[in-house]
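Trainee: My questions concern the predicted model and sequence given below.
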Amino acid sequence: MPKDTVLDFSRRFLSDALTGAEAIPFLNAEERLMLNHIRSNSYAHLFLFLEEYAVALAAQRASQELHGNATHMRALLRFTEEELKHQQLFARFTGAFARGFKVVPALLDNHVEVARAIMAKSNLGVLIFNLHLELMTQQHYLETVRGNKTELLDPLFCNLLKHHWLEEAQHTRLDFLEAQKILAREPDTLDAALTEYGELLQALRGTLNAQLALDLQTLEKAVGRTFTPEEHKHLFEVQERSYVWGFIGMGMKAPLFLSRLRALSPIAEQRVLELAPTYYCD
């Protein structure tokens, strides 16, 4: 994506399946499109935000292979480089968005703090969380972008999502192998790692809600009016459900994520399915 890219704000960037903008009855068509754009920009920013810990995880795992398996080390170093490339890609999109949108969007800026909190968990817990996010990316593309002929989504943003998904699909194989290595060496660590995965989902929900609050501030500025308390409550409820389902529910229910968990241990799949109703996955 060139640095001087100009975005086409006449089209939706993300599918409504991931933004829920069309479910807001008191917004007109122009305002719903602005909400779609705001959510799409936040989506890109959240991946930029979360790639911070992914870079740290890959670099840490690579360092552990320094005097071990050279092939694994090279693969992990490529992984690290690709995650850095993703950060640059999403940064270019959010930069282009800020230049072209009606107002400057409000975005979370505590990515280093969040990355440190995630990396404080065990490697196995973080790897399971990472598999969730990687395979969630696949579900987003397969379910809402590929073959989407009804929404006329922006082709540039669709292409960005496609390339992100293709590389993340490669990363899942490596993360799964790393998780298997840990379990082969330390089989008793799975229960604690699954508990940590649940804690990371709760923390992610908090991060999503924090970004949602900023999204609504941006939306009010963009539409030029303050929402009534009832409107704000409705917006938050609909958008919170959309965020949580998109980033947590779709990952937990991704068929390949569940099959990877099952391959690690049937207990792992069962534990995740028990958590699912908390995240609109009934």
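Mentor: Received the coordinates, thanks.
Trainee: make it CA atoms for all contacts and neighbour counts henceforth
Mentor: OK.
Trainee: quick one: which helix or strand includes the residue nearest to residue 132 when sequence neighbours are not counted?
Mentor: Once flanking residues are discounted, residue 132 sits nearest to residue 251: 5.2 Å by C-alpha to C-alpha, 6 or more residues apart in numbering. With elements taken from DSSP states H and E, the one containing residue 251 is helix 250-252.
Trainee: So which elements touch the helix or strand that that helix is followed by?
Mentor: Using DSSP H and E, the helix or strand that follows helix 250-252 in sequence is helix 255-264. For helix 255-264, the packing partners by 3 or more C-alpha pairs under 8 Å, 6 or more residues apart in numbering; DSSP states H and E come out as helix 123-144, helix 155-185, helix 266-275.
Trainee: then this one, side by side with the first:
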Amino acid sequence: MIKPNRTLSTAVLTFGFVFLYIPIVSLVVYSFNESKLVTVWSGFSLKWYTAVFHDAELLHAAWLSLKIALMTAFASVAIGTWAGYVLARMGRFKGFTLFTAMINAPLVIPEVIMGISMLLLFVAMEQVFGWPHGRGLVTIWIGHVMLCVSYVAIIVQSRVKELNKSLEEAALDLGATPFKVFFVITLPLIAQALVSGWLLSFTVSIDDLILSAFLSGPGSTTLPLVVYSRVRLGLNPEMNALATIFICLVTTGVVGVNFWLQARERRRFAEIQRAFAPADAAGVAPQSAGRKAQKALDPASA
């Protein structure tokens, strides 16, 4: 068996991280540049951050993108959780292949094709039904949900397949309804997958450019469209400041959610250990009880 070269692996990994993060670091640094030239440092200044918060067009576009991203994340998690659960637990029912293809289609169809098809659909619906009245927030939201549901469904499907079915079966044997089992047992166990799907949907929506370009209308220009239109005219330090603000917000949110999930897992593990505590009195070693608790918490680790 060929052993990997540790030095070569470290060098490749280092090059990959440098290639990815050096541009981001330089963008953050030059957001504090006083000069209008984004590649020439002339001194430290916060004037571009002040300019961002006084730019009405940019703030309106950012608020619109934030609203659409939040709406998309919640709707995608709700629909994608149902779709992923059906794919993981309902077996090969009649129409399973078609259902799977419809869920996975947005992952492989180019966004340009999706944008054109949805634009034609909304134009035809407006002519026949009188809705939607033009294109704006609602049409962009529908397009983003259609795109993000697939990501959530795949994440939830993979997590549900790893669950220990005996926990749900035990709840059913004790008299719980399938509806209650899903919300009391299954959802807490797949909470991390739901949070991951929510964050991914939010990220995909807030920086989507192609679908938004097809589905937007007058007065509904999202932030990526504004940034793209301005960057085409030349680089602007104001864009560096805006990007830095987003980087800080996203990093803070991801780190905060990660700490919350870790604390939640520790609490659940402690509760399960306490549930197995009577086993110690019966002569079972505490380490054995701890392993049982870990297996109940995450059967994949057994």
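Mentor: Okay, I see it. No experiment lies behind these values; they were computed from the predicted model shown.
Trainee: quick one: TM-score?
Mentor: TM-score for the superposed chains, counting by TM-score structural alignment, normalised by the length of structure 1: 0.35, backed by 150 aligned residues with a C-alpha RMSD of 5.4 Å.
Trainee: hang on, the earlier thing: what separation do you get for the residue nearest to residue 132 of structure 1 and residue 59 of structure 1?
Mentor: 24 Å (C-alpha to C-alpha, to the nearest Å).
Trainee: Repeat that for residue 158 of structure 1.
Mentor: Taking C-alpha to C-alpha, one finds residue 158 of structure 1 at 29 Å from residue 59 of structure 1.
Trainee: Same question for residue 97 of structure 1.
Mentor: Distance, residue 97 of structure 1 to residue 59 of structure 1, using C-alpha to C-alpha: 30 Å.
Trainee: Give the residue from those two that has the larger number of neighbours.
Mentor: Per other C-alpha atoms under 10 Å, whichever of residue 97 of structure 1 and residue 59 has more neighbours is residue 97, with 23 against 18.
Trainee: From what I see, the more buried one and residue 42 are in contact.
Mentor: No - Residue 97 of structure 1 lies out of contact with residue 42 (C-alpha atoms under 8 Å); the separation is 10.2 Å.
Trainee: So for structure 2, the centremost residue is which one?
Mentor: Nearest to the mean C-alpha position of structure 2, counting by C-alpha atoms, centre = their mean, stands residue 200 at 1.2 Å.
Trainee: Tell me which helix or strand that residue sits in.
Mentor: Using DSSP H and E, residue 200 of structure 2 falls in helix 191-206.
Trainee: Give me the contact list for that helix.
Mentor: By C-alpha atoms under 8 Å, 6 or more residues apart in numbering, the surrounding residues in contact with helix 191-206 of structure 2 are 65-66, 68-70, 72-74, 76-77, 81, 144, 148-149, 151-152, 155-156, 159, 223-224, 261.
Trainee: In helices only, show me these.
Mentor: Of the contacts of helix 191-206 of structure 2, the ones assigned to helices by DSSP state H are 65-66, 68-70, 72-74, 76-77, 81, 144, 148-149, 151-152, 155-156, 159, 223-224, 261.
Trainee: Just the buried subset of the residues you listed, please.
Mentor: For these, a burial check counting by 16 or more other C-alpha atoms under 10 Å picks out 65-66, 68-70, 72-74, 76-77, 81, 144, 148-149, 151-152, 155-156, 159, 223-224.
Trainee: Just the buried residues of stretch 177-190 of structure 1, please?
Mentor: Buried, per 16+ other C-alpha under 10 Å, within stretch 177-190 of structure 1: 178-180, 183, 190.
Trainee: How far away from the center of its chain is it?
Mentor: Its chain's C-alpha centre and that of stretch 177-190 of structure 1 lie 25 Å apart, by C-alpha atoms, centre = their mean, to the nearest Å.
Trainee: Just the buried residues of stretch 201-221 of structure 1, please?
Mentor: Using 16+ other C-alpha under 10 Å as the test for burial, stretch 201-221 of structure 1 gives 201, 204-205, 208-209, 211-216, 218-220.
Trainee: same deal with stretch 256-266 of structure 1?
Mentor: Buried, per 16+ other C-alpha under 10 Å, within stretch 256-266 of structure 1: 256-258, 260-261, 264.
Trainee: out of those, who's nearest residue 75 of structure 1?
Mentor: Residue 75 of structure 1 lies nearest to residue 260 out of those, by C-alpha to C-alpha, at 19.8 Å.
Trainee: what helices or strands is the helix or strand where residue 240 of structure 2 lies leaning on?
Mentor: Using DSSP H and E, the element containing residue 240 of structure 2 is helix 237-275. Here helix 237-275 of structure 2 touches helix 6-30, helix 47-53, helix 286-297, going by 3+ C-alpha pairs under 8 Å, 6+ apart.
Trainee: hmm, try it at 6 Å
Mentor: helix 286-297 (3 or more C-alpha pairs under 6 Å, 6 or more residues apart in numbering; DSSP states H and E).
Trainee: how much distance is there from the helix it packs on to the middle of the chain?
Mentor: Worked out by C-alpha atoms, centre = their mean, helix 286-297 of structure 2 lies 32 Å from the chain centre.
Trainee: If you count contacts, what does that helix end up packed against?
Mentor: Other helices and strands packing on helix 286-297 of structure 2, by 3+ C-alpha pairs under 6 Å, 6+ apart, are helix 237-275.
Trainee: Which residues in the helix it packs on does the neighbour count mark as buried?
Mentor: Buried residues in helix 237-275 of structure 2 (16+ other C-alpha under 10 Å): 237-245, 257, 269, 272-273.
Trainee: which one of these is nearest residue 98 of structure 2?
Mentor: Nearest to residue 98 of structure 2 among the buried residues of helix 237-275 of structure 2: residue 257, at 35.4 Å, using C-alpha to C-alpha.
Trainee: Could you tell me which of the buried residues of stretch 201-221 of structure 1 are located in helices?
Mentor: Residues of the buried residues of stretch 201-221 of structure 1 located in helices (DSSP H): 201, 204-205, 208-209, 211-216, 218-220.
Trainee: Farthest-apart pair in the residues you listed, please.
Mentor: For these, the farthest-apart pair by C-alpha to C-alpha is 201 and 220; their separation is 28.6 Å.
Trainee: Distance-wise, check residue 272 of structure 1 relative to residue 40 of structure 1.
Mentor: Taking C-alpha to C-alpha, one finds residue 272 of structure 1 at 27 Å from residue 40 of structure 1.
Trainee: swap that for residue 61 of structure 1, please
Mentor: 31 Å.
Trainee: which strands and helices sit next to the helix or strand hosting residue 79 of structure 1?
Mentor: For residue 79 of structure 1, the element it lies in under DSSP H and E is helix 70-100. In terms of contact count using 3+ C-alpha pairs under 6 Å, 6+ apart, helix 70-100 of structure 1 is assigned the packing partners helix 29-63.
Trainee: List the buried residues for the helix it packs on?
Mentor: Taking 16+ other C-alpha under 10 Å as the criterion, helix 29-63 of structure 1 shows 31-62 as buried.
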